[in-house]
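>>> Next one to model:
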Amino acid sequence: MNRPHYILLPVSPLFIALSLTAAFMLNLLPWGHLIGAPDFVALVLVFWGIHQPRKVGIGMAFFMGLMMDVHDSTLLGENALAYTLLSYLAIMIHRRILWFPTMTQALHVFPLLLLTQLLQVLVRFIITGKFQGWLIFVESVVAIALWPVITWMLLAPQRRAVDRDHTRPI
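Sure, this is the predicted structure:
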């Protein structure tokens, strides 16, 4: 309770679009098939679903999922279904999560990312009949380790003061 609470500026829709585009570009890099490479689109979607649920909702999650389906050349709708569920759950619990510090937020986001990944693995198992192995779930652990960095980076533009006045504490 002793940590400072910052009054954040409104987020720019252009910044949200740039962050989602950057996350998509990070997922396009060839490290996506390595074990432990996080799903940056899912991480950024859950972040904006928690912090700006009216600006980034289920429709944006569905669109980003379709784009990832096309990129991964997977079953059309596999990622879209997972991202839509992730966005819905993030929006559903967004008011409660914002009361916690960043590390506790990460513990609340972990089951969401794990459930999303479990849904993707389940759909792939139903379609192909092959199980990818348990190491695939390391991605969620790595994503949660990145949660404080992502939070700091995506909230940084909102923390700057509109007009600097060194006599005000806010």
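
>>> use CA for all of it now, contacts and neighbours both
Fine.

>>> ok, which stretches of this structure are helices?
Ranges of helices in the chain, per DSSP state H, are 13-28, 40-51, 58-72, 78-92, 94-97, 102-128, 138-159.

>>> Compile those helices into a markdown table and extend it with columns for distance to residue 5 and mean neighbour count.
What follows is these, written out as a markdown table (distance: least, C-alpha to C-alpha, whole Å; neighbours: other C-alpha atoms under 10 Å):
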| stretch | distance to residue 5 | mean neighbour count |
| --- | --- | --- |
| helix 13-28 | 22 | 15 |
| helix 40-51 | 15 | 24 |
| helix 58-72 | 28 | 19 |
| helix 78-92 | 22 | 23 |
| helix 94-97 | 15 | 16 |
| helix 102-128 | 12 | 17 |
| helix 138-159 | 11 | 16 |
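
>>> Out of these, which is closest to residue 170?
helix 138-159 (10.3 Å; C-alpha to C-alpha).

>>> counting contacts, what elements does that closest one pack onto?
Under the contact definition 3 or more C-alpha pairs under 8 Å, 6 or more residues apart in numbering; DSSP states H and E, helix 138-159 sits against helix 40-51, helix 102-128.

>>> ok so, going back, let me know which of the helices of the chain is the nearest to residue 34.
Closest to residue 34 of the helices of the chain is helix 138-159 (C-alpha to C-alpha; 9.5 Å).

>>> Distance from the chain centre to that closest one, please.
Remark: helix 138-159 is offset 8 Å from the chain centroid, using C-alpha atoms, centre = their mean, to the nearest Å.

>>> next up, for comparison:
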Amino acid sequence: MNNRPHYILLPANPVFIVVTLIAAFLLNLLPWGQWYGVPDFVALALVFWSIHQPRKVGIGVAFFMGLLMDVHDATLLGQHALAYTLLSYFAIMIHRRVLWFPMGTQALHILPLLMLAQVVQLVVRLLVSGRFPGWMYFLESVTSAALWPVATMMLLAPQRRAIDRDETRPI
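The predicted model follows:
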């Protein structure tokens, strides 16, 4: 039997969604991007919002964020955009299923999506340059999936607070 408390979440504030996507983009701008295993914060934020708010954050937002990442990384224009668009599409496809599972199982559902995005980027990179970055390249997806529970707790925290607190009301 599941004894976890179920919260009735407040609606997600669109300003908060935009701020988190900007914060994820700024985290990707930091100079640690060349290290192996550093998560793709934009991909993680896009998957989170595509699962939790598929009507507010969808394929168009993913495409725009991908173009921003392409310009930042000075890669082939459309490499990240294609990967993030597919990532968002598949996240929206499974969003109802994923939310039924506990956090660890959700992370296991997110891992193949993040791997798919990396494989798409790798295929585009191989077609253009022919250079394989090595198998450690895929460590990024594993660390991003490992951060899923932390990201979920942080990004859902503003929605869990009550509008008017009342100690006698349990919700």
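
>>> What does the TM-score come to for these two?
Once superposed, the chains reach a TM-score of 0.99 (TM-score structural alignment, normalised by the length of the first structure), with 170 aligned residues with a C-alpha RMSD of 0.5 Å.

>>> thinking again about what came up before, turn the helices and strands packed on helix 138-159 of the first structure into TSV, including distance to residue 69 of the first structure.
Formatted as TSV, these follow (distance: least, C-alpha to C-alpha, whole Å):
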stretch	distance to residue 69 of the first structure
helix 40-51	12
helix 102-128	11
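
>>> Residue 29 of the second structure contacts residue 70, correct?
No - the pair residue 29 of the second structure / residue 70 is not scored as a contact, 11.5 Å apart, by C-alpha atoms under 8 Å.

>>> And the residue nearest the centre of the first structure?
Residue closest to the mean C-alpha point of the first structure, counted by C-alpha atoms, centre = their mean, is residue 43 at 2.1 Å.

>>> Spatially nearest residue to that one (excluding sequence neighbours)?
Once flanking residues are discounted, residue 43 of the first structure sits nearest to residue 143: 6.8 Å by C-alpha to C-alpha, 6 or more residues apart in numbering.

>>> contacting residues around that neighbour?
38, 39, 40, 43 (C-alpha atoms under 8 Å, 6 or more residues apart in numbering).

>>> Distance of it relative to residue 9 of the first structure?
Distance, residue 143 of the first structure to residue 9 of the first structure, using C-alpha to C-alpha, to the nearest Å: 26 Å.

>>> same thing with residue 77 of the first structure?
Residue 77 of the first structure is 35 Å from residue 9 of the first structure, by C-alpha to C-alpha.

>>> more neighbours, those two?
Higher neighbour count among residue 77 of the first structure and residue 9: residue 77, with 19 against 13, using other C-alpha atoms under 10 Å.

>>> So residue 106 of the first structure is in contact with residue 151, correct?
No - counting by C-alpha under 8 Å, residue 151 is not a contact partner of residue 106 of the first structure; they are 9.8 Å apart.

>>> So which of the helices and strands packed on helix 138-159 of the first structure is nearest residue 135 of the first structure?
Counting by C-alpha to C-alpha, residue 135 of the first structure lies closest to helix 102-128 out of these; the figure is 11.5 Å.

>>> Can you get me a residue count around the aligned residue in the second structure for residue 161 of the first structure?
Using TM-score structural alignment, the equivalent of residue 161 of the first structure in the second structure is residue 162. Per other C-alpha under 10 Å, the neighbour tally for residue 162 of the second structure reads 12.

>>> Which residues are in contact with residue 162 of the second structure?
By C-alpha under 8 Å, 6+ apart, residue 162 of the second structure lies in contact with 10, 171.

>>> gap between the residue nearest to the centre of the first structure and residue 54 of the first structure?
Distance, residue 43 of the first structure to residue 54 of the first structure, by C-alpha to C-alpha: 17 Å.

>>> Check residue 36 of the first structure too.
Taking C-alpha to C-alpha, one finds residue 36 of the first structure at 31 Å from residue 54 of the first structure.

>>> who's more crowded, those two?
Per other C-alpha under 10 Å, whichever of residue 36 of the first structure and residue 54 has more neighbours is residue 36, with 17 against 11.

>>> re the thing from before, would you turn the helices of the first structure into TSV with distance to residue 168 of the first structure?
Output for these, formatted as TSV (distance: least, C-alpha to C-alpha, whole Å):
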stretch	distance to residue 168 of the first structure
helix 13-28	27
helix 40-51	26
helix 58-72	38
helix 78-92	33
helix 94-97	28
helix 102-128	25
helix 138-159	15
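
>>> Of these, which is nearest residue 166 of the first structure?
Across the helices of the first structure, closest to residue 166 of the first structure is helix 138-159 (C-alpha to C-alpha), at 15.1 Å.

>>> How many neighbouring residues does the residue nearest to residue 136 of the first structure when sequence neighbours are not counted have?
Distances taken as C-alpha to C-alpha, 6+ apart place residue 35 nearest to residue 136 of the first structure, at 6.3 Å, with adjacent residues excluded. By other C-alpha under 10 Å, 12 other residues sit near residue 35 of the first structure.
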